Structures are given as structure tokens and as C-alpha cells.
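Enquirer: 3D model of this:
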Amino acid sequence: MHKPIKTQLILLITTLTMEMNIMSFLSLFIFLIFSIVTVSCDTPLSPSYYDQGCPEALPTIKRVVEEAIANERRMGASLLRLHFHDCFVNGCDASILLDQTSTIDSEKNAAANLNSARGFEVIDKIKFEVDKVCHRPVVSCADILTVAARDSVVALGGPSWDVKLGRRDSTTASQAAADANIPSPFMDLPALIKNFENQGLDEEDLVVLSGAHTLGSAQCRTFRARIYTQTNIDPAFAHHLQTICPQVGGDMKLAPLDPTPNSFDNRYFTNLMSKKGLLRSDQALFTGGETNEIVEEYNENQNKFSMDFIKSMIKMGNIKPLTGEKGQIRKDCKKVN
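Expert: You can find the predicted model right below:
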């Protein structure tokens, strides 16, 4: 082979190799850039999310929750319920906290929340105190709801767990979605199972999260039909409730959801096995259907109920959170920035 031709071939091979290396480098660079963008836009939730930015956030939430429950024991159940009703409507994004405006279709006006959901002033107090110790609005209202639910359970004798954090707040709300997605106290078992399945929750989640009714009370309007028309109810229990809840009027009168409404225990499940579930949706869990065995298990083993409650609360808290650049950190939980 002539020397000039050999030299040209070497130069050509060298050039091609360099171009391929450059292309490989560019491909890798572009891949890394897209990976970084993807991570930043979809940041995973983490219990340590505020450890560096505001380490005093969680102790502050705990303090305000404990003060509110010390002032009124029922408030613990109310704060826990706010978190449930938030997560079941387009995810855990604090949409339930937004007031009605010309552009906000407030979930506070949904059938399950109107003249029923409460504790909003406690959330506002927590937000004020947290922003003060953090020196700026760094903790989302969605995370405040989630942590306040956990702290309420603990304050009333229930288990504790590490709450995954990093949710951001929605800029919209939907009364229609709340009416469609929040479980009704009038649902039967198939409807309840379907409702929870729509949120990515299974039958065990349904039973264990319904066990949150170990805390709190319900309004007469939610159980009137059960105590006057249903047959799968203990007669003495129904008669007692009829003294509280008349057939006409008294819609807002309260009855406890289990015999110890201010203590986290497994008495709720004992009630179901005795046909003393307050709501139709409560007793539906123990009527010979596929959830009977789960109810029996939690009635016999409070520790298992507590451990499974933790798992299901974490699972529910992961329903469609806004993370990364999605949503916002509201300055006022009642309105968008």
C-alpha cells in the first residue's frame, strides 16, 4: 500500500473515532440532562424532606395539634378526617382547604364536608406557627394535613410512623370530584370496595382505614336511615340511637362512632361483630362478605390493626401527590398564591 494512502486511511479512522466519541458523549450528556429534569419534576416523598430547610417544622405541628386536642378531644378525629377527605379528591394536595371564589369550586361545599368537615382553624394556626419558625412559607398545607393526621392519632393513643413529606399544594379544587369520590356513609360493601379501588386501595386498606372510626362522632343525618329501617342492627343499640336522633329534625345531633370515641383502639371492630356499627358503611364491612375475616382479625389483635393502619395511612398519603415544580407552597392554606 502506498504511504500517502495509508496515512489518509489512518487520518480517516482517527477522525471517525473522534466523531463517534463526541456523539457518544453528547448522547450521554443529553440523557443525563433529561434524567436530572425528570428527577426535579417528580421528586420522591421523604420523611427527611424538611430536615435541612426547617428542622423545627414537625415539632411545631405536633405542638399545635396537641394543644388543639387538649382543648377539645374531638378535634383529633376531625383533623384525621380532613386528611382522608383531601386525599380521596385528586390526591393529597390540600385542595379541601381552599375557600370558594370565582375560580375555585370549593370542596368545603361538597355533601360530605358541608357543615361537617372541621378543624380548618387548627390548620391555619399550624401554618402560621410553622411559617414563623421556618421564617418563610416552606412547608406545604398538604404536608401539614398529613402530619397533623399522624399527630392526632398519636395524641389519642394510637401508633406513630414516619410521614413521607415533600407534597405541594394544588391551585384548584373540585366540589364535583369531592361528591363523586369521598366515600358515602350510605354505601354498601361492593360500592365501598369499588370506591377504594379507584384510589389504588384494596380491601384490607378499606377495612383498616375505616377503622379510623375508632375516633370521633357522626351526625344524625348520616345514620338515621340505618337505625329506623335496617335489620342488621342490634335492637337495643338502635333504640338507644333513636333517643338521640329523631325521625324528623335533629340532623346535626352527634353519636359516637364507637364506645371510646377519643381513644385509638379496636373497639370499632368489636362493635361491627355485635351489629353495632353506627353507619351503614361501617356495618357493611361485617355482613357475611369478603371483609368479614379482616374485621375478625382486627377485633382479636389490636397490635395488628395498629401496624396495618400505619401501612395503609402511608399508602393513602401517597395518592397522587404534587411534587417537584407541580403546584405551589401556599402562603395561606385557604387560597392560592
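
Enquirer: switch to C-alpha atoms for all contacts and neighbour counts from now on
Expert: Will do.

Enquirer: Which strand or helix spans the closest residue to residue 203 other than its chain neighbours?
Expert: Nearest residue to residue 203, sequence neighbours excluded (C-alpha to C-alpha, 6 or more residues apart in numbering): residue 193, at 6.3 Å. Using DSSP states H and E, residue 193 sits within helix 189-197.

Enquirer: for the stretch 151-300 of the chain, what spans make up the helices?
Expert: With helices called from DSSP state H, counting those that start in this stretch, the stretch 151-300 of the chain shows them at 175-181, 189-197, 203-210, 220-229, 235-244, 267-273, 280-283, 292-300.

Enquirer: Give me the helices and strands touching the fourth one, please.
Expert: With contacts defined as 3 or more C-alpha pairs under 8 Å, 6 or more residues apart in numbering; DSSP states H and E, the packing partners of helix 220-229 are helix 235-244.

Enquirer: Please repeat the previous calculation with a cut-off of 10 Å.
Expert: Counting contacts by 3 or more C-alpha pairs under 10 Å, 6 or more residues apart in numbering; DSSP states H and E, helix 220-229 is packed against helix 235-244, strand 254-256, helix 280-283.

Enquirer: for comparison, sequence B:
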Amino acid sequence: MASRPTLAKVALTAGVSKTTASYVLNGQKKMSAETTRRVKEAARRLGYRLDSSASGLSRGRSQVIGVLAVESVTELVVGANSLFWLRFNDAFIRGCSDEGLVVSFAGERRAQELIDSGIDALLVLGNHATEVFEELRVPFGLPIISLDPIPRHDNVQLSYDNDAIAAAVAGHLRDEGCTHLHWLSVKGSERVFGPLHTSLERWAAANDLEFSTSTHDSTPEGIQRAIDAALEAGVDGVFSALGIPRLVTEAITNRGKSIPGDVLLVMQAEGLVEQSMTPSISTMSYRSFDCGKAVADMCVGVVRDGSHPAEIPLEFELIVRESSLRTV
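Expert: All right, here's what the predicted structure looks like:
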């Protein structure tokens, strides 16, 4: 049986001192980009792993999952997709707590302090500029769990099958008589919803469905302008992401159009509010509670045996209600 790769072996392979290799792999000191690249490349090639859980136990500390949130908690819990994060956090924190893990939150300004405290994994909530991660000293092998890929780090990607979502939503709307599908999203959400936009456009092209897109600034006026332009172009089906349901429906009815008679509507949302509206709104849900539980389960695996996947596939759910059903 081959012996476990040592820090000394990594240093020798990278052509640096053992101290330098330790600085790079433990994130204790920022080294040059070239030195960091050589050390991490050697560590990956040799299969070297930091035994963070064992060192944590030897220090007598609890095993901790760090959470990097947006700087303002208010921004996270009252934003356009707030219900997703509230339900996600509920399942995530409960799942970690049930297994004896501690969950520690911090904003961007305290991100390095959080990492230096000796966490076993880092979960990224909300949207953060890539520059935030470029400045961080991150221990080698520390799993960073996020919806967006993070370059040069051991990133665990939370992923949804956007092609399947596009086929489910666009296919349903087409079956209900939609001939021109419009993708409506919030300005600045391209990084999050870009892959879904691409999948929708590709599906529409392959199935002879006219497709258009627009963005808005979340204000009533901005949503109205986007809807006005879409309806003038002949749109008869709308798939909306991160919009306030009432503002979207009002923008459509303000133009004298009915839902679903004139315009079919599906919203990306958790559905708790939408199901009680009149008409009830069809939703594509990212199943936030299940998502939170899946991430908690992965974190438990990290601290128990040090293993983690490169990707966590997540489920979605299309719930068809009155807003996308036409009576024949």
C-alpha cells in the first residue's frame, strides 16, 4: 500500500521549502502566484490532503461550517429571491445541527477571519464579485460550495439541469398554446440565470417557438416597461425570474390583457405566495428546502471522512396552476 503523501514530498516536488509549502496549503501567508500554482499543482498531482477534521479534533474545537453571506442580512432575506434563502438556511442549519456541526456566518469584510478560524467547509450564499475570492488566503482542499464557479479554488458546484428546466417550462407553455415565449429577469442576474436563458433560447429554436428576452430593475415602472415592450412584440407566454408576482401580473393586466387567456405566465419562485393569488401562479421552484438538506449532507460527509463531490446535482419542480392553463 502506497504511503500517504507528506508535506515534505509536496515541497520537494514543487521546488520550495517545507515552510513555503505549508504557507500556501494552509493559507497562512500570501505567496506569489507562481509559487502558489506550483505548490497546489504538486499537491494535486501527489494526492496530498490536509487533515482538517483531525487537526480540529486535536485542538478540541467543534467542527465548523463557515457561511459567507452578503454583507447585509437584510439584502439576503428581503431580496427578490429571499424566500429561497430563508427555506434553504432553515434546512441547512437544521441538518448541520442534527449532526453536531456548528454553522458560523460572516459577511465579505470578515471572510478571511472566518476562514482563519479553522472551518471545515465554506458555503457561499448570494452573489459576490470574483475579486472577493482572489484576495482570500484559502487552505488547500477547503471545499467552497456555491452556485457559481469560483476560479482557482476547490469549488463544489451546486447545479441544476437547465436543459431539463427549459424543456419542462417551455414545453408546457407551448402545449398550452404559447407561440412567443418571453424570458423576463432582473438586471444583474445574468451570471446566475445566464445558463437557463441559453437553454430556453436553444429549446425554443429547436421547437419552432419564437423567443425574446428583457430585463428590468425590479421597480413597478421598470417591470411595466419590460412587459409593455414584450406585449407589443406579440408575446403570449412569459417566464419570469426574480420578479415580484403582483407587479408582474399587474403589468400584464394594465395593458388590458388577461392571464391566462391572453398571456400564459410561469414564475421562478418557491410558490408559497403564488399559490394564493388570483389567478394562482404556476411556478418553477428550485426546491430550496431540499437544496439546503443536500448541502448539509455533503458538509457532514466532509467532516466525517474528508470526501466531497465536485458537483451536487439539485432538483427543480414545475407546479402548474391557473396562470398557465387555458380552458378549451
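
Enquirer: What's the TM-score once they're superposed?
Expert: Once superposed, chain against chain, the TM-score is 0.27 (TM-score structural alignment, normalised by the length of the second structure); 160 aligned residues with a C-alpha RMSD of 7.1 Å.

Enquirer: about what we covered before: take the helices of the stretch 151-300 of the first structure and lay them out in JSON lines including distance to residue 71 of the first structure and mean neighbour count.
Expert: Output for the helices of the stretch 151-300 of the first structure, formatted as JSON lines (distance: least, C-alpha to C-alpha, whole Å; neighbours: other C-alpha atoms under 10 Å):
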{"stretch": "helix 175-181", "distance to residue 71 of the first structure": "30", "mean neighbour count": "18"}
{"stretch": "helix 189-197", "distance to residue 71 of the first structure": "33", "mean neighbour count": "18"}
{"stretch": "helix 203-210", "distance to residue 71 of the first structure": "26", "mean neighbour count": "20"}
{"stretch": "helix 220-229", "distance to residue 71 of the first structure": "24", "mean neighbour count": "19"}
{"stretch": "helix 235-244", "distance to residue 71 of the first structure": "25", "mean neighbour count": "14"}
{"stretch": "helix 267-273", "distance to residue 71 of the first structure": "24", "mean neighbour count": "23"}
{"stretch": "helix 280-283", "distance to residue 71 of the first structure": "28", "mean neighbour count": "23"}
{"stretch": "helix 292-300", "distance to residue 71 of the first structure": "30", "mean neighbour count": "17"}
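
Enquirer: could I get these as TSV with distance to residue 9 of the first structure?
Expert: Formatted as TSV, the helices of the stretch 151-300 of the first structure follow (distance: least, C-alpha to C-alpha, whole Å):
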stretch	distance to residue 9 of the first structure
helix 175-181	69
helix 189-197	66
helix 203-210	69
helix 220-229	87
helix 235-244	96
helix 267-273	83
helix 280-283	81
helix 292-300	76
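
Enquirer: Spit out the contact partners of the nearest residue to residue 122 of the first structure once chain neighbours are set aside.
Expert: Spatial nearest neighbour of residue 122 of the first structure, chain neighbours left out: residue 68 (7.0 Å); criterion: C-alpha to C-alpha, 6+ apart. When contacts are counted by C-alpha atoms under 10 Å, 6 or more residues apart in numbering, residue 68 of the first structure touches 62, 74-76, 79, 119, 121-122, 125, 152.

Enquirer: Residue 218 of the first structure: which of the helices and strands packed on helix 220-229 of the first structure is closest?
Expert: Judged by C-alpha to C-alpha, the one of those that comes nearest to residue 218 of the first structure is strand 254-256, at 5.5 Å.

Enquirer: Which neighbouring elements make contact with the closest one?
Expert: For strand 254-256 of the first structure, the packing partners by 3+ C-alpha pairs under 10 Å, 6+ apart are strand 217-219, helix 220-229, helix 235-244.

Enquirer: circling back: check which helices and strands the helix holding residue 193 of the first structure is in contact with.
Expert: helix 175-181, helix 203-210, helix 280-283.

Enquirer: Show me what the first one is packed up against.
Expert: Spelled out, that is helix 175-181 of the first structure. Using 3+ C-alpha pairs under 10 Å, 6+ apart: helix 175-181 of the first structure touches helix 75-87, helix 189-197.

Enquirer: Try it again at 7 Å.
Expert: Contacts defined by 3 or more C-alpha pairs under 7 Å, 6 or more residues apart in numbering; DSSP states H and E place helix 175-181 of the first structure against no helix or strand at all.

Enquirer: go on, the longest one?
Expert: On a contact count with 3+ C-alpha pairs under 7 Å, 6+ apart, helix 203-210 of the first structure meets helix 302-317.

Enquirer: let's see 10 Å
Expert: In terms of contacts (3+ C-alpha pairs under 10 Å, 6+ apart), helix 203-210 of the first structure is packed against helix 189-197, helix 267-273, helix 280-283, helix 292-300, helix 302-317.

Enquirer: and these as CSV, adding distance to residue 36 of the first structure?
Expert: Output for these, formatted as CSV (distance: least, C-alpha to C-alpha, whole Å):
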stretch, distance to residue 36 of the first structure
helix 189-197, 33
helix 267-273, 47
helix 280-283, 46
helix 292-300, 43
helix 302-317, 25
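
Enquirer: need the next SSE after the helix or strand where residue 65 of the second structure lies, C-terminal direction.
Expert: Residue 65 of the second structure belongs to strand 64-68 when assigned by DSSP H and E. Once the chain leaves strand 64-68 of the second structure, the next helix or strand it forms, by DSSP H and E, is helix 73-78.

Enquirer: I am finished for the moment; much appreciated.
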